[in-house]
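Peer 1: Compute the structure for the input listed below.
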Amino acid sequence: MPADPTDRLRAALAQAGHQSSDFDLNPDTTLPVGRKLRPAGVLVAVSLAGPEPEVILTKRSSALKHHPGQIAFPGGKQDEGDRDTTAAALREAREEIGLPEDLPEVIGYLPEHETVTGFRVTPVVAILREQFRVVPEPGEVDEVFTTPLDHLLNPENYMVESRRWRGQRRFYYTVPYGPYYIWGATARMLRGLAERVRE
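Peer 2: Next comes the predicted model:
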């Protein structure tokens, strides 16, 4: 029986930390003065229902306008009806993958993350102690899969890669797993968790 990582994760999340952003590895980026970021929440759901702790991720639909085909946490922007970004993350997880909102046990938060698309994302970390029936949202989610928590908590599995974006070379984190290319904001937030756990 694998060790329950809940206490270790709680301790890591309780540490003070700095916000992260899609620009961490690109310090020469000039951000607009007075920019307004839209609040959003994503759910970093750690499932303990299987033989080893795993994190639930999605592969976004290739038909979407923004970030088609990319690997992401369940989540999205905070709507008017959402009490806060935690409520937004839980609602979106229900809509995107069929996760019942009363199943996740929220244990803490990672520092907010600013995305290149203008969102201020709160990563909500939660434990799932029971299995649930995964129902991907048609048109938005192509696939729901899990990645071993140990893989994501090992800093040695992270790499820095780059590509040209809007005429400039942009650097970003990746943490590949099997056929899945986890990169960008998702990889950056996961790396922040790995750094905290290892401290």
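Peer 1: Please make it C-alpha for all contacts and neighbour counts, starting now.
Peer 2: Fine.
Peer 1: So which other helices or strands are in contact with the longest helix anywhere in the chain?
Peer 2: Of all segments of type helix in the chain, defined using DSSP state H, the longest is helix 184-198. Under the contact criterion of 3 or more C-alpha pairs under 8 Å, 6 or more residues apart in numbering; DSSP states H and E, helix 184-198 touches helix 6-13, strand 20-21, helix 149-152, strand 168-174.
Peer 1: Mind listing what's buried along it?
Peer 2: Buried residues in helix 184-198, counted by 16 or more other C-alpha atoms under 10 Å: 184-194, 196-197.
Peer 1: now stretch 65-81
Peer 2: So stretch 65-81, judged by 16+ other C-alpha under 10 Å, has buried residues Gly69, Gln70, Ile71, Ala72, Phe73, Pro74, Gly75, Gly76, Lys77, Gln78.
Peer 1: I'd like the distance from that stretch to the chain centre, please.
Peer 2: 10 Å (C-alpha atoms, centre = their mean, to the nearest Å).
Peer 1: Please apply the same query to stretch 74-88.
Peer 2: From the chain centre to the centre of stretch 74-88 is a distance of 15 Å (C-alpha atoms, centre = their mean).
Peer 1: and if you look at stretch 94-105?
Peer 2: Chain-centre distance of stretch 94-105: 15 Å, with C-alpha atoms, centre = their mean.
Peer 1: gap between the two ends of it?
Peer 2: Start and end residues of stretch 94-105 are separated by 14 Å (C-alpha to C-alpha, to the nearest Å).
Peer 1: quick one: the longest helix of the chain to strand 168-174, angle?
Peer 2: 40 degrees (axes from the mean of the first three to the mean of the last three C-alpha atoms, to 10 degrees).
Peer 1: how about the strands in this protein?
Peer 2: Applying DSSP state E to the chain gives strands spanning 20-21, 38-47, 54-60, 71-72, 75-77, 105-109, 113-114, 119-128, 141-148, 159-165, 168-174.
Peer 1: What helices and strands are in contact with the fifth one?
Peer 2: Applying 3+ C-alpha pairs under 8 Å, 6+ apart, one finds that strand 75-77 contacts strand 38-47, helix 85-97.
Peer 1: Let's see this one next, to set against the first:
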Amino acid sequence: MMIDPLDPVVRALGRPSAASSDFDLNPEFVPPKGRKLRAAGVLVGFVERQGDFRVILTKRASHLKHHPGQIAFPGGKQEESDADVVAAALREAHEEVGLLPDMVQVLGQLPAHETVTSFHVTPVLARVHSDFSPHPEPGEVEEVFEVPLTHLSNPANFLIQSRRWRGQQRHYFTVPFGPYYIWGATARILRGLADGMAE
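Peer 2: From the prediction side, this is the model:
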């Protein structure tokens, strides 16, 4: 009987885990009163390449107003036309990287992540057909790349770093890979997955 390399991912989805936020490492930060969180969905897509699974990530276009040049999962805010956050993640993945919904098998969802920019982000984990060939949308995405799951599932590859933000020192997770500086909410979501897979 062959073992599915994504079994640890599926097992992680079945384990109880807490929601995460950009404030996990910054407990002194108090969000503004009355702020409203906007629902969003991101696709954590696993695609098999030559026997190994890799995670699909994007580098946002440098001209964007919000988070230019940052590393992110395909995804975005939930629109009124979306049935739920899963539909939002699939729609955005199609728009941003050309991933057709029929090439995706949804495995489940991780607990939502709250961002400092007032998004309630649900990571949607999915197996992506190996025939997938990315086509980045130039208005939003500068580059589509893939990172080995073995790298992202190892908690030892994650670091905690900090920088000044709005007059305060803000701490955040990073998980560097080659020339790519993966940090912030994306790294925090991946760290949660890595912890779940390590149990």
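Peer 1: who wins for proximity to Gln19 of the first structure among the helices and strands packed on strand 75-77 of the first structure?
Peer 2: strand 38-47 (13.9 Å; C-alpha to C-alpha).
Peer 1: so how much does the closest one differ from the second structure once superposed?
Peer 2: Its aligned residues in the second structure lie a mean 0.2 Å from strand 38-47 of the first structure after superposition (mean C-alpha distance after the TM-score superposition for the first structure).
Peer 1: got the buried residues for that strand?
Peer 2: Residues of strand 38-47 of the first structure classed as buried: Pro39, Ala40, Gly41, Val42, Leu43, Val44, Ala45, Val46, Ser47 (neighbour count, 16+ other C-alpha under 10 Å).
Peer 1: cool, stretch 101-112 of the first structure as well?
Peer 2: Residues of stretch 101-112 of the first structure classed as buried: Pro104, Val106, Ile107, Gly108, Tyr109, Leu110, Pro111, Glu112 (neighbour count, 16+ other C-alpha under 10 Å).
Peer 1: Give me the residues contacting that stretch.
Peer 2: Residues from elsewhere that reach stretch 101-112 of the first structure (C-alpha atoms under 8 Å, 6 or more residues apart in numbering): 6, 9-10, 13-14, 17-20, 45, 90-91, 93-94, 120-130, 189, 192-193.
Peer 1: one more time with 6 Å
Peer 2: The contact list for stretch 101-112 of the first structure (C-alpha atoms under 6 Å, 6 or more residues apart in numbering) reads Leu13, Gln19, Leu90, Val121, Thr122, Pro123, Val124, Val125, Ala126, Ile127, Leu128.
Peer 1: end to end, how far does it reach?
Peer 2: 22 Å.
Peer 1: From Asp131 of the second structure, how far off is Leu19 of the second structure?
Peer 2: Just so we're on the same page, residue 19 of the second structure is Ala rather than Leu. As defined by C-alpha to C-alpha, Ala19 of the second structure lies at a distance of 33 Å from Asp131 of the second structure.
Peer 1: So for the two, which sits in the more crowded spot?
Peer 2: For Ala19 of the second structure versus Asp131, the count of surrounding residues by other C-alpha atoms under 10 Å is larger for Ala19: 14 against 10.
Peer 1: Could you pull up the residues touching that one?
Peer 2: By C-alpha under 6 Å, 6+ apart, the contact list for Ala19 of the second structure reads Pro111, Ala112, His113.
Peer 1: Could you point out which of the residues you listed is nearest to Ala83 of the second structure?
Peer 2: In terms of C-alpha to C-alpha, no member of these lies closer to Ala83 of the second structure than Ala112, at 17.1 Å.
Peer 1: Excluding sequence neighbours, find me the nearest residue to the closest one.
Peer 2: The shortest distance from Ala112 of the second structure to any non-neighbouring residue, by C-alpha to C-alpha, 6 or more residues apart in numbering, is to Thr122 (4.3 Å).
Peer 1: Repeat that for Leu43 of the first structure.
Peer 2: Nearest non-adjacent residue to Leu43 of the first structure (C-alpha to C-alpha, 6+ apart): Val124, at 4.9 Å.
Peer 1: The nearest residue to Thr174 of the first structure once chain neighbours are set aside: neighbour count?
Peer 2: Take Thr174 of the first structure and drop its neighbours on the chain: the residue closest to it by C-alpha to C-alpha, 6+ apart is Trp183, 4.1 Å away. Residues near Trp183 of the first structure, counting by other C-alpha under 10 Å, number 22.
Peer 1: hang on, isn't Trp183 of the first structure packed against Pro176?
Peer 2: No - using C-alpha atoms under 6 Å, Trp183 of the first structure is not in contact with Pro176; the gap is 7.7 Å.
Peer 1: distance of the residue nearest to Thr174 of the first structure from Leu25 of the first structure?
Peer 2: Taking C-alpha to C-alpha as the measure, Trp183 of the first structure falls 13 Å from Leu25 of the first structure.
Peer 1: now Arg170 of the first structure
Peer 2: From Arg170 of the first structure across to Leu25 of the first structure, the span is 8 Å (C-alpha to C-alpha).
Peer 1: ok, the residue nearest to Ala112 of the second structure to Leu13 of the second structure distance?
Peer 2: For Thr122 of the second structure, the distance to Leu13 of the second structure equals 13 Å [C-alpha to C-alpha].
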